[in-house]
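A.B. asks: missing the sequence, but the structure's below:
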């Protein structure tokens, strides 16, 4: 007859920085012959596991490893104080389990292990709290439907020195295997920023998911730790491009490559700061009626107006909008303070048709230069090779 010895409590002790579990409970024993050593009692040798992290201020940022002294591990579960678990794998020899994710700072963990012969053990540890926490802002927001030029964009609260390590934890998946790359830059706000754009404009209907699995990642000197994961997703809308020709003073809406409407407009006054930017820009937001003041964009006291149907194209203040006060120049000359102005009915129509993420492709000799990558979503003005070179993993 086979009998199993009742499992006894195990002790947790510190040994050279390693949590060691004295785990008689990890041995499944059989006995019962009256002549077994110890007067018929089980005498199986003690089996132990060790965890590489221990105590209440363990170092964060590395994987958790659990090692069995003898036998084979069947299962290891590492659960944090919020109930989330760290996935992991057992080595080929069955002796060691290693977590796929790292231990996050300021977090308590419980380790539960089971050996192949049915024994179990448990250990607890906590990581030291972070000195500084880094956070981020994602664009677009969850469940967004956007135009064919909208990138995934992340702006960080604090500097990111370990850019390659952070980039490794940014996972982009698409419904059709779209090729794309991350590119780092300084945002217009002065903060660190990284965007993911495709090689070409998105295909309509593409579903895109970003998982920023950053919990436990150190952003580097002066930046602090990330203490949570982030995610967002978007669907790409219809194939729509707004073509702005500063030379002919016309704006055309193209859908699936076909012209839907041709509208007279007036761009920025050439020859100075009031000229428009050229290049492939992206509609950042539809802001409706807003107060535009020239001093906010470095143009003194040139204007202070309430402006209807405002569509932001750059952080530096270039919009497409209604400009009825400039009607005599529409279709004839560029005489605005940098924006793309239209008559009110035309601006209303464009506003109703366009979607955030639609590209505005601005051409013509009256421009003051090409929009910079960080001035809104200007990364489309870089070649694919130049954009790839901005990845920290290249």
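C.D. replies: In hand now; what should we look at? Since we're looking at a predicted model, the values are computed, not measured.
A.B. asks: going by C-alpha atoms from here, please, whenever you check contacts or count neighbours.
C.D. replies: Fine.
A.B. asks: which other helices and strands contact the longest helix along the chain?
C.D. replies: The longest helix of the chain (DSSP state H) is helix 344-353. Contacting helix 344-353 under the criterion 3 or more C-alpha pairs under 8 Å, 6 or more residues apart in numbering; DSSP states H and E are the following elements: strand 304-312, strand 319-322.
A.B. asks: deepest in the core, which of those strands is it.
C.D. replies: strand 319-322 (a mean of 26; mean count of other C-alpha atoms under 10 Å).
A.B. asks: spit out the contact partners of the residue nearest the centre of the chain.
C.D. replies: Nearest to the geometric centre of the chain sits residue 212, at 4.4 Å (C-alpha atoms, centre = their mean). Residue 212 sits next to 169, 170, 171, 229, 230, 231 when contact means C-alpha atoms under 8 Å, 6 or more residues apart in numbering.
A.B. asks: what's around the fourth one, how many residues?
C.D. replies: Counted by other C-alpha atoms under 10 Å, the residues lying close to residue 229 total 15.
A.B. asks: how close does it get to residue 220?
C.D. replies: 17 Å (C-alpha to C-alpha, to the nearest Å).
A.B. asks: what about versus this one:
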């Protein structure tokens, strides 16, 4: 027997040499595997071990420290360098950490634009309309694990001021005090197509203090009213914020400007007129403060039964109907006049009918009172006070004045497009 396997293989022929080659390959593979295994198991304590291998000194197992994950952010809308962006456009963004994300919008001068951030929907909304034809820069920032901030910036330019602009107006003024039946009234300089009315309503926000439910109702294509479910609570504050600047209003027309109205609601005064008793009951804050004899419209010109609102007041005026009726018309000086319908019905002093007030109807449709009581009432009422007439031959037609209270709230709401 030879001393080792190598010599034995050398004595053999080609077949033995082929076997020897295979034997050497096998041995090399075994040695290599042993080295790899040794390296894997022993390792160096200064190098991370594979698969969580232990420390060379103690052999304890510990997981490697994870690399900090950075929260990425991006502005998704308006698109980078977008042009002709509408003035009320929202800024949309992506963030892996929305709770800690901040959004800043600045104009070309670097002034920050006020807005509100909705972190649930990843939206920033401007508090006021943006300016026409102006470049804005959006910066979205979120904290990173290394103490620095990750941020993304984007710019866009708003639309140029168009030539077709629609004006919205209200005759009500800031600080004005009105009665509990006063509807909020907005008028447009051009008819608003039906498909745009819901968006118009969304952008006319009414805030009452204390809070009160209410709704808008379109009276026509150019006029919309708002009333609460019940009469305004006495001494309330009502703020209307109309945000229509740059908002599309149909056929290439846009809102011209924004508008705010800050009103006060006065004490509650309700006038109730009964044709049966020929008397007006005046209630202030729920208490009867006066009962006034009246004369209503005669059968040929009856007063309207329904709920109306005092629309305007004139201490002294002239009723002139000669243009409408040259033959039977009249021109008469009137004191303490308070309009309640568009068709010409008023509460007013009528000294010529004082002898029959509380007994018979002789007017042309107005609510006649005495000169003294007409003045007394005039000095206590205000625009927006409520007058309800019952028992006459004619029913008040909706739209003949501010007839917002001449229907139920459920019926009124049907005039809204929301």
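C.D. replies: Right, received. Where do you want to start? As the structure is a prediction and not an experimental result, all values here were calculated from the model.
A.B. asks: where does the helix or strand just after the longest helix of structure 1 end up in structure 2?
C.D. replies: Where DSSP states H and E defines the elements, the next helix or strand beyond helix 344-353 of structure 1 is strand 359-363. Aligning strand 359-363 of structure 1 against structure 2 (TM-score structural alignment) gives residues 386-390.
A.B. asks: swap in stretch 260-268 of structure 1?
C.D. replies: The aligned range for stretch 260-268 of structure 1 is 289-297, by TM-score structural alignment.
A.B. asks: for the matching stretch, which positions count as buried?
C.D. replies: 292, 293, 294, 295, 296, 297 (16 or more other C-alpha atoms under 10 Å).
A.B. asks: which residue in structure 2 lines up with residue 158 of structure 1?
C.D. replies: Residue pairing (TM-score structural alignment): residue 158 of structure 1 is matched to residue 190 of structure 2.
A.B. asks: list the contacts of residue 78 of structure 2.
C.D. replies: Neighbours of residue 78 of structure 2 in contact, by C-alpha under 8 Å, 6+ apart: 85, 89, 90, 91, 92, 156.
A.B. asks: and for residue 272 of structure 2, the neighbour number?
C.D. replies: Close neighbours of residue 272 of structure 2, defined as other C-alpha under 10 Å, add up to 17.
A.B. asks: assumed it was part of a strand.
C.D. replies: Yes. Under DSSP: H, G, I helix; E, B strand; the rest coil, residue 272 of structure 2 sits within a strand.
A.B. asks: hang on, residue 145 of structure 1 packs against residue 232?
C.D. replies: No. The pair residue 145 of structure 1 / residue 232 is not scored as a contact, 11.7 Å apart, by C-alpha atoms under 8 Å.
A.B. asks: more neighbours: which of those two?
C.D. replies: A count of neighbours by other C-alpha under 10 Å puts residue 145 above the other of residue 145 of structure 1 and residue 232, at 21 against 18.
A.B. asks: surely the more buried one forms part of a strand?
C.D. replies: Yes. Looking at residue 145 of structure 1 with three-state DSSP, it is inside a strand.
A.B. asks: name the nearest residue to it, ignoring sequence neighbours.
C.D. replies: Closest residue in space to residue 145 of structure 1, ignoring its immediate chain neighbours: residue 235 at 4.7 Å, by C-alpha to C-alpha, 6 or more residues apart in numbering.
A.B. asks: and the one you found, what's its match in structure 2?
C.D. replies: Using TM-score structural alignment, residue 235 of structure 1 pairs with residue 264 in structure 2.
A.B. asks: what's stretch 336-351 of structure 2 aligned against in structure 1?
C.D. replies: The aligned range for stretch 336-351 of structure 2 is 309-324, by TM-score structural alignment.
A.B. asks: name the residues that touch the matching stretch?
C.D. replies: The contact list for stretch 309-324 of structure 1 (C-alpha under 8 Å, 6+ apart) reads 188, 276-277, 281-290, 297, 307-308, 338-344, 346-348, 351, 360, 375-377.
A.B. asks: and with 7 Å instead?
C.D. replies: Residues lying outside stretch 309-324 of structure 1 but in contact with it, judged by C-alpha atoms under 7 Å, 6 or more residues apart in numbering, are 188, 281-289, 297, 307-308, 338-344, 347-348, 351, 375-376.
A.B. asks: show me what the longest helix of structure 1 is in contact with.
C.D. replies: 263, 309, 321, 322, 323, 324.
A.B. asks: got the buried residues for that helix?
C.D. replies: Those would be 344, 346, 347, 348, 350, 351, for helix 344-353 of structure 1 by 16+ other C-alpha under 10 Å.
A.B. asks: next, count neighbours for residue 238 of structure 2.
C.D. replies: Neighbour count of residue 238 of structure 2, defined by other C-alpha under 10 Å: 20.
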